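J.: quick one: sequence and predicted model below, then my questions.
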Amino acid sequence: MSNQYPIGTPGTPWCNEEKQVWYQQQQIQRSYHTNVEFKVKSLSDICTIEEYGVLAYKAGKYSLFALKNKNYNPEHATILITGGVHGYETSGVLGALAFAERYIEQFIDRYNFLILPCISPWGFETINRWNPDAIDPNRSFYANSPAAESRLAMEYVDAYSGNIIAHIDLHETTDTDNSEFRPALAAREGKVNHNWNIPDGFYLVGHTQKPEPEFQKVIIEEVQKVTHIADADENGQLIGVKLEQFGVINYDGTKLGLCMGMTNAPFVTTTEVYPDSANTTPDECIDGQVASILGVLSFLSSQN
């Protein structure tokens, strides 16, 4: 158990007062406009860019963008790529954009791509897991979601849902998961915090309702070409969950309201990069995210 979180009373869930105290402590640390929106718009020559919503918060308004391959072909299966559901997880955002820039044109003869690179722009700017209402968007992908980030993404993607064959959601596991975000979650819920071991390396979270182990295996093999895969801890686990195969654990994405559970796609996974590792670099983390998407494509190509 970690030390007491500085907001709230132990054992008592937060009310609006505590959430406001938490919100007042958050600070803008980087620019969504400069680091994300500018890069999105720079891809207009190779992608169709659509604004699928606007978030209006006290800190300002944030336009939400999706990228599609040009000449989107309704006869082709669609691959959904999401990043920045947790805004602080930088390589997910930049990895989604890097894939579009480097590779999307190589595959549009066979697939459509739908890319939502930064679902939580305020979280990106404040390097935060939650939105300004102290809600975790990645536990909020369900009907009548209280998180506008999740709700707007679902509404946009729903128009394409019947044609989505695969969905890869790009995430990170960081040291701040234990130092800040898990303690904050326990305080908000009025529960005792129990930290997990932070895995050193890349791993995947599959969906327990459709685990697809061969799909996960191909992605891991592709990522291994550019960065290291996390080993299980002494209990045979990653983040407190039993290992299914090398580098893979499973969650019930639908039950938990995770982004990877928002469609009926048969092949889904969440990536987890560890950017705080002494054995990696920011560029390598981005490359790992890109490699995971290439792994999706490698697997799908092998099925045809």
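T.: All right, it came through fine. Numbers count the residues shown, from 1 in each chain.

J.: contacts, neighbours, all on C-alpha from now
T.: Will do.

J.: what ranges do the strands span in the stretch 1-150 of the chain?
T.: For the stretch 1-150 of the chain, the strands defined by DSSP state E, counting those that start in this stretch occupy 47-57, 60-69, 77-83, 111-116.

J.: and the longest helix along the chain, what does it pack against?
T.: The helix that spans the most residues within the chain, counting by DSSP state H, is helix 282-303. Other helices and strands packing on helix 282-303, by 3 or more Cα pairs under 8 Å, 6 or more residues apart in numbering; DSSP states H and E, are helix 90-102, strand 164-172, helix 213-223, strand 267-273.

J.: show me what that helix is in contact with.
T.: Contacts of helix 282-303 with the rest of the structure, by Cα atoms under 8 Å, 6 or more residues apart in numbering, involve 91-92, 94-96, 98-99, 166, 168, 170, 202, 215, 218-223, 226-227, 271, 273-275.

J.: just stretch 35-53 next, same as before
T.: Residues from elsewhere that reach stretch 35-53 (Cα under 8 Å, 6+ apart): 63-70, 93-94, 97, 100-101, 105, 118, 152-153, 156.

J.: next one for the comparison:
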Amino acid sequence: MNQLSTYPIGTSGKPWGAAEVAQWRAQQQPSRHYQEDVVSVIESLQTDWDVTTYGEIQYGDDYFTLYALQSKDWDPDLPCALITGGVHGYETSGVLGALRFLTHDANAYTGRMNLLVIPCVSPWAYERIQRWNYDAVDPNRSFIESSPAQEAAALIHFLKPLKTQFIVHIDLHETTDTDESEFAPAKAARDGVVFEPCPIPDGFYLVANAAKPVPDFQAAIIAAVQHVTYIAVADENGCLDGTPMAARGVLNSSVQGVCADVTNAAYTTTTEVYPDSPMTTPEQCIKAQTVAVCAGLDFVLSR
């Protein structure tokens, strides 16, 4: 049943102003460390990868350097792939999956494909296990011109001279129970709208661009990931996350401003792992992300 949000910040039916954003921000305290968890791994890879700093985010007294890892000896004659993680900082396996791919799987593509990996797009949110950034803005709706999110704007600027080179882009995400218990009510409160509950898909699924879904590409990833974790099935209305299921474990989305659409790549997808299930583990979630990346890259290389 639809209801006005009872989120503890703001007034039901009234969008947040600066005071409400400041109240929300004050509640977001760091509980893990970008430098220790992410940057230390990136620094250990400098021998094998060209590590680039493509921007710096400043939020209050906090500064975060943004990192990209690029194949050494980038060959303009090879196809190019982009892998991104941590657009939503709380989606842990996206960040750890990108790092795991770099450390365990990427060497298999040397001399076959140019790789550009952004392990953690949103470090402020990563540290706070949060979906939004410091300004209560969702980065994964902000990959647009004049972006309101520093994280998205920095990545757009960095990729601009490269965006036509990519043939494939895989963006690593999770769908968690807190999407419905915390983040959806917070969004309704922030926007001053009615909170509309939506069932959380139980299992792994993919989000394709409705304008260019590439069903065979999505199916190849689903076929590979099913050996690691289970695939989500449609709810009683035939939907995944409120959208009609287009194929097994796949929904086609028309949502604008998402990271998966930041380039002109022909093959794009957003992964969605479900880490809150008692039938999976954190390790399986990370593995599902790396298997999804490898299956997507292998599919493109086989065309």
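T.: In hand now; what should we look at? Nothing here was measured: the structure is a model prediction, and the numbers come from that model.

J.: ok so, going back, Thr176 of structure 1 is nearest to which of the strands of the stretch 1-150 of structure 1?
T.: Distance to Thr176 of structure 1, taken as Cα to Cα, is lowest for strand 77-83 among the strands of the stretch 1-150 of structure 1, at 18.4 Å.

J.: Glu244 of structure 1 maps to what in structure 2?
T.: Using TM-score structural alignment, the partner of Glu244 of structure 1 in structure 2 is Ala246.

J.: going through the contacts of stretch 35-53 of structure 1, which ones are buried?
T.: Taking 16 or more other Cα atoms under 10 Å as the criterion, what is buried in those is 63-70, 93-94, 97, 100-101, 118, 152-153.

J.: tell me the two of those that are most distant?
T.: Checking those against each other with Cα to Cα, the farthest-apart pair comes out as Glu101 and Leu152, at 24.5 Å.

J.: picking up where we left off before, could you save the strands of the stretch 1-150 of structure 1 as TSV and add columns showing distance to Met262 of structure 1?
T.: Listed next are those as TSV, based on distance: least, Cα to Cα, whole Å:
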stretch	distance to Met262 of structure 1
strand 47-57	17
strand 60-69	16
strand 77-83	11
strand 111-116	13
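
J.: of all the ones you listed, which one is nearest Leu258 of structure 1?
T.: strand 77-83 (11.7 Å).

J.: the closest one: average distance to aligned residues in structure 2?
T.: Compared with structure 2 after the fit, strand 77-83 of structure 1 shows a mean deviation of 0.6 Å (mean Cα distance after the TM-score superposition for structure 1).

J.: which other residues reach that strand?
T.: Here strand 77-83 of structure 1 makes contact (Cα under 8 Å, 6+ apart) with 92-93, 95-96, 110-119, 160, 163-171.

J.: can you find the partner of Arg112 of structure 2 in structure 1?
T.: Counting by TM-score structural alignment, Arg112 of structure 2 corresponds to Arg110 in structure 1.

J.: er, Ala224 of structure 2 I mean
T.: Applying TM-score structural alignment, one finds that Ala224 of structure 2 aligns to Glu222 in structure 1.

J.: cool, Ala211 of structure 2 as well?
T.: So Ala211 of structure 2 corresponds to Gln209, using TM-score structural alignment.

J.: same check, this time on Gln58 of structure 2
T.: Mapped onto structure 1 by TM-score structural alignment, Gln58 of structure 2 lines up with Ala56.

J.: so how far is Asn69 of structure 1 from its match?
T.: Separation of Ala56 of structure 1 from Asn69 of structure 1 (Cα to Cα, to the nearest Å): 28 Å.

J.: what number of residues lie near Ile119 of structure 1?
T.: Neighbours of Ile119 of structure 1 under the rule other Cα atoms under 10 Å: 26.

J.: quick one, what contacts it?
T.: By Cα under 8 Å, 6+ apart, the residues touching Ile119 of structure 1 are 64, 82-87, 149-150, 153.

J.: tell me which of those is nearest to Gly240 of structure 1?
T.: Proximity of those to Gly240 of structure 1 was ranked by Cα to Cα; the top entry is His86 with 20.0 Å.

J.: what is the burial count for the closest residue to that closest one other than its chain neighbours?
T.: In space, and not counting its chain neighbours, His86 of structure 1 is closest to Arg129: 4.8 Å by Cα to Cα, 6 or more residues apart in numbering. A count of neighbours around Arg129 of structure 1, defined by other Cα under 10 Å, yields 26.

J.: Arg129 of structure 1 contacts Asp136, correct?
T.: Yes: Arg129 of structure 1 is within contact range of Asp136, at 6.4 Å (criterion: Cα atoms under 8 Å).

J.: list the residues that contact both of those two?
T.: Common contact partners of Arg129 of structure 1 and Asp136 (Cα under 8 Å, 6+ apart): His86.
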